[in-house]
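*Asks:* What would the 3D arrangement of this be:
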Amino acid sequence: MIVEIVTGADERPEARVVDIDDLGRLHLALGQVTDDEAADVLERAGLGRFTDSETAVLDVAALRAAAEPRATAPDWQTRWDEMIAHARSKGWLSADGSGLQVHVESAAGA
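*Replies:* Next up, the predicted model:
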């Protein structure tokens, strides 16, 4: 799963969740936007916040709410639970389970 921050309609950056059925990976991909623009869009979308230019914390409930209705894999819920359990085992999940630390990657030119 990828949370993308890309230039959308009217050249205004927007957040979208893509590759929803691929729960073997999760990261934040930035298109041709600045870190400040991406941070603002991510927060306005309610999907999370930047911690620095390489790391963000995604809101687990908001991410699931954005992804689950569009999931097509029959075992999506089970795989989601496994992804969250894996993140917890790696120390990527906040103590209360509400935030998930992810790597920020540039998607510019992709």
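
*Asks:* Every contact and neighbour count from this point should use C-alpha atoms.
*Replies:* Fine.

*Asks:* Gln32 reaches Thr7, doesn't it?
*Replies:* Yes - with contact defined as C-alpha atoms under 8 Å, Gln32 counts as touching Thr7 (6.7 Å).

*Asks:* dump the residue contacts of the closest residue to Ala45 other than its chain neighbours.
*Replies:* Leaving aside its chain neighbours, Ala45 sits nearest to Ala15 (6.7 Å; criterion: C-alpha to C-alpha, 6 or more residues apart in numbering). Listed by C-alpha atoms under 8 Å, 6 or more residues apart in numbering, the contact partners of Ala15 are 3-6, 41-42, 45.

*Asks:* Also this sequence, please, to line up against the first:
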Amino acid sequence: MIVEVVGGADERPGVQVVDVDDLARLQLALGAVTDEEADRALREAGLGRLQDADTGLLDVAALRSAAEPQATGEDWSQRFDGMVEQAGGEGRLTDDGATVRVPVESAAGA
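*Replies:* Take a look at the predicted model:
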């Protein structure tokens, strides 16, 4: 699953959740936006924020809400829970389990 922040110099950045059925990976992909624009767009969308240039913090409940309506597999909810559990086992969840740390990539490479 990929959370994309895309936009251009003359347009307001937008956030979209794509590849929602691919729960083997979770990443934040930034297009032609500054870190400040990406952070603002993520916060305004209610999906999270940037921790730094290499790491995003995504709200687990908001991510589920944004992605689940697009999911096609009957077992998607269980697979999503498994993805979050794996992130916890890797030390990528906050202590309260509400936020997951994800790598930031270029949207061009997504």
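
*Asks:* returning to what we had before: which pair in the contacts of Ala15 of structure 1 spans the largest distance?
*Replies:* Maximum pairwise distance in the contacts of Ala15 of structure 1, criterion C-alpha to C-alpha, is 12.8 Å, between Val6 and Ala45.

*Asks:* Name the residue in those two with the higher neighbour count.
*Replies:* Val6 (22 against 14; other C-alpha atoms under 10 Å).

*Asks:* show me where structure 2 has strands.
*Replies:* Remark: strands assigned in structure 2 by DSSP state E are 2-6, 14-18, 27-30, 48-52, 55-59, 99-106.

*Asks:* quick one: contacts of the shortest one?
*Replies:* Outside strand 27-30 of structure 2, the residues that touch it by C-alpha under 8 Å, 6+ apart are 1-6, 38, 56, 102-107, 110.

*Asks:* For burial, what's the neighbour tally of Ala110 of structure 2?
*Replies:* 15.

*Asks:* Show me which helix runs longest in structure 1.
*Replies:* Longest helix of structure 1, by residue count under DSSP state H: helix 76-90.

*Asks:* ok, average deviation of it from structure 2?
*Replies:* Here the mean offset of helix 76-90 of structure 1 against structure 2 after fitting is 0.6 Å, by mean C-alpha distance after the TM-score superposition for structure 1.

*Asks:* quick one: the closest residue to Leu23 of structure 2 other than its chain neighbours and Arg12 of structure 2, what's the gap?
*Replies:* Spatial nearest neighbour of Leu23 of structure 2, chain neighbours left out: Met1 (5.6 Å); criterion: C-alpha to C-alpha, 6+ apart. Distance, Met1 of structure 2 to Arg12 of structure 2, using C-alpha to C-alpha, to the nearest Å: 23 Å.

*Asks:* So which of the two has more stuff around it?
*Replies:* When neighbours are counted by other C-alpha under 10 Å, Met1 of structure 2 and Arg12 differ, and Met1 comes out ahead with 18 against 11.

*Asks:* Appreciated, that's everything.
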